[in-house]
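S.K.: Here's my sequence, what's the structure:
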Amino acid sequence: DVFPVKDYGSGMTPFYTALSIWVGGLLMVSLLSVDNKHEHLQPIMTKRQVYLGKSGFFFLLGIIQALIVSIGDLVILKASIESPILFVSIAVFSSLVFNSIIYTSVSLLGNPGKAVAIILLVLQIAGGGGTFPIQTTPEFFQAISPYLPFTYSIDALRETVGGIVPEILITKVIILGLFGIGFMVVGYCLKPVTDP
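M.R.: Next comes the predicted model:
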């Protein structure tokens, strides 16, 4: 199905929303510590407890950020969105997934994790299919597109902008969720190993 979109800005809303959520996650790990800095708590808390506790804090900030961005798209920018509630919900869900990826990378790798998140950002800008159809990009970006969370976040958000095809939306949301679950499981399992 092909659905009309009111204007170019509304059509670009999914890309810039996903981009701003990822950049917000990067700013959070740059400004806030992912480790336990309280000396008196270190003997009584395991590395996994710290990992999960801090992740909750980052997720909460990510939810607030996604609400500001997505509601701002609707109220301030007046983007034409077919399903505003679903748009905001998917933005929040994308934020949880993106923050799980960024937070886990930095929690496990430290500063190199920030570099990984920035490299992922650059690859996703070109390979996420947000600005132009992925078929018009070089073969490298076409090849990596299915492995990038932006691809699924942008596609899910795009469904809410023009019109919803339930099968496509559900598939994109499930795959996006698998990224978040995968990174959280990896972080939970590897945190004691990478940070003894």
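S.K.: switch to C-alpha atoms for all contacts and neighbour counts from now on
M.R.: Noted.
S.K.: Can you tell me which residue is spatially central in the chain?
M.R.: In the chain, the residue lying closest to the centroid (CA atoms, centre = their mean) is residue 98, at 2.5 Å.
S.K.: so which helix or strand takes in that residue?
M.R.: Per DSSP states H and E: residue 98 is located in helix 84-109.
S.K.: Before we compare anything, build this one as well:
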Amino acid sequence: MFKSEWQAVLKRPMVMVVLFFITLIPAIYSGVYLSSIWSTYQNTQNLPAAIVNTDRGTTDNGKKVNAGQDLIAGLYKSHSMKYAVTSRAKAEKGLKNGEYYLVLEIPHNFSQASRSLLSSRPTAMNLTYKVNPGADFFAGQIAKGTATAIQANLNKEISTIYYKNLLKGLAASSAGTQNTLTGSKNMTQGQQALATGMAKQTQGLQQLAQGIPNTAQTSALRTAAGQLAASSAQLNAASQTLLHGSQTMTTALTKAQASTPQLVTKAQNIALMAAPVQLKRVDVSNTPTNGVGMAPFAISIGLYVGCISLSFMYDMYSPKKRPTHAAAWWWSKYSLLLSLVGVQVILLALVVLKGLGLNPLSVVNTWVAMAVTAVTFITCVFGLNVILGAFGKYLVTILLILQLGASTGVYPIETANVFTKISSPFLPMTYGIHALREAISIGGSMTQDLAVMIAVTISINVLVMGKLTLDRRRGKFVD
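M.R.: Presented below is the predicted three-dimensional model:
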């Protein structure tokens, strides 16, 4: 039994070839799919992002300040995304159609706000970032992380600027205090000299009073007068010293007051010093949850897997009786497949819309996108089975594997490898996912996606008709 089973396989080269290719499926699946997402986070620098800069700049202590330009220069150096400065209109249009994954808006008072944190009217440095997770949920998460990183870096930089200014002010204040101490010392010396002069003047007056009754003692009177004159001179000198000391201290105090930063200790100032940059997120698509963002990909996979299942359970080639012409042969198979796919679409839509509560922007467009996508998928499966036979069934599975990684269902195409980028435009699921995104979350046009899928459907059916025509003429059918 064992020997006969192996001999039956080994004696049939085509069976061996088919089995060999089947054994390759796990390797192909793992290799192709993992290679498309292998270094996703290392390739975020390829994700396009737009910057809208309306900052007017300002001056600080006579120096020009342009925080907006400084921020842009820092973003270019960071290589966190592929940044481009553009107009607001172009940025918003690009975000809507998937040209940009992030739009960062810098307000007109950005520089002014960066220097207002110590004033009586502090202003936060507001940054607005817009994302479109409906176009690609993963890219929206990357954009959010990038905006948060920008906020953290700016908070650090702005806080550093203010701390440096505070330290400079404190240093200048220390120098002013030293001058104040010098003036105080001069005043103390003047006060001592004034006290000495006043004592001597008092002594001279006492001696003068003692000499008045004895007019004959003129020498004592002269001596007292001399002492009085000397003490007057000392008194004048002490007064000058005192005046100089007072002026020195006044000047030092004025300088110290001017050089010391005027701290406003309001709660708002304290809060903004800790976090001067504030972010505002604007979501331009209807993507409230991760499930909504992943719905287009999950729906497309479900529809394709359903079509593969039909190819395993239903003979898509052999007619039940001799066909009168190729069109009848084709329609007998294709009409049944379309009916089965229609049931799949209805059941899938009920589960997603009613069971899970998906609330698309357009229910009608969602139904249309699902229907056209399903028809395209079953046509591809039908065509591969009819045209290539057993090998076509194999390629149906390979096509699924390729589409898992290259249809931009999870990760942006900009983060993928070269093979994935090249193959993506040729895969029907790429257009099915995009059409569903437009219908569910974005609300834009899906005309191009539908046109491509309809063109694929027509082209494959033309090839199928050609193959059936040849096979009918050769008699390759069951009577």
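S.K.: How close are the two chains, by TM-score?
M.R.: Overlay of the two chains. TM-score (TM-score structural alignment, normalised by the length of the first structure): 0.91; 191 aligned residues with a CA RMSD of 1.5 Å.
S.K.: before we move on, back to that, mind checking what the residue nearest to the centre of the first structure lines up with in the second structure?
M.R.: In the second structure, the residue paired with residue 98 of the first structure according to TM-score structural alignment is residue 377.
S.K.: Can you check which part of the first structure the helix or strand hosting residue 199 of the second structure sits on?
M.R.: Residue 199 of the second structure is part of helix 137-211 when elements are defined by DSSP H and E. Using TM-score structural alignment, helix 137-211 of the second structure corresponds to no residues of the first structure.
S.K.: packing partners for that helix?
M.R.: In terms of contacts (3 or more CA pairs under 8 Å, 6 or more residues apart in numbering; DSSP states H and E), helix 137-211 of the second structure is packed against strand 125-131, helix 218-259, helix 267-274, strand 277-283, helix 290-313.
S.K.: Tell me which of those lies nearest to residue 4 of the second structure.
M.R.: helix 290-313 (26.9 Å; CA to CA).
S.K.: how about the closest one, which residues of the first structure does it hit?
M.R.: By TM-score structural alignment, helix 290-313 of the second structure lines up with residues 8-31 in the first structure.
S.K.: For the closest residue to the match of residue 98 of the first structure other than its chain neighbours, grab the count of nearby residues.
M.R.: Of all residues not flanking residue 377 of the second structure in the chain, residue 304 sits nearest, at 5.9 Å (CA to CA, 6 or more residues apart in numbering). Using other CA atoms under 10 Å, residue 304 of the second structure is surrounded by 26 other residues.
S.K.: State the distance from residue 304 of the second structure to residue 468 of the second structure.
M.R.: To residue 468 of the second structure, residue 304 of the second structure is 24 Å away according to CA to CA, to the nearest Å.
S.K.: re the thing from before, so what does the helix holding residue 98 of the first structure touch, helix or strand wise?
M.R.: Counting by 3+ CA pairs under 8 Å, 6+ apart, helix 84-109 of the first structure packs on helix 8-31, helix 47-75, helix 111-127, helix 149-162, helix 166-194.
S.K.: Pick the most deeply packed of these.
M.R.: For these, average neighbour numbers computed from mean count of other CA atoms under 10 Å are highest in helix 149-162, which has a mean of 25.
S.K.: Comparing that one with the second structure, how large is the average distance?
M.R.: Compared with the second structure after fitting, helix 149-162 of the first structure has a mean deviation of 0.5 Å; criterion: mean CA distance after the TM-score superposition for the first structure.
S.K.: Quick one: the residues in the second structure that that helix pairs up with.
M.R.: Against the second structure, helix 149-162 of the first structure falls on residues 428-441 (TM-score structural alignment).
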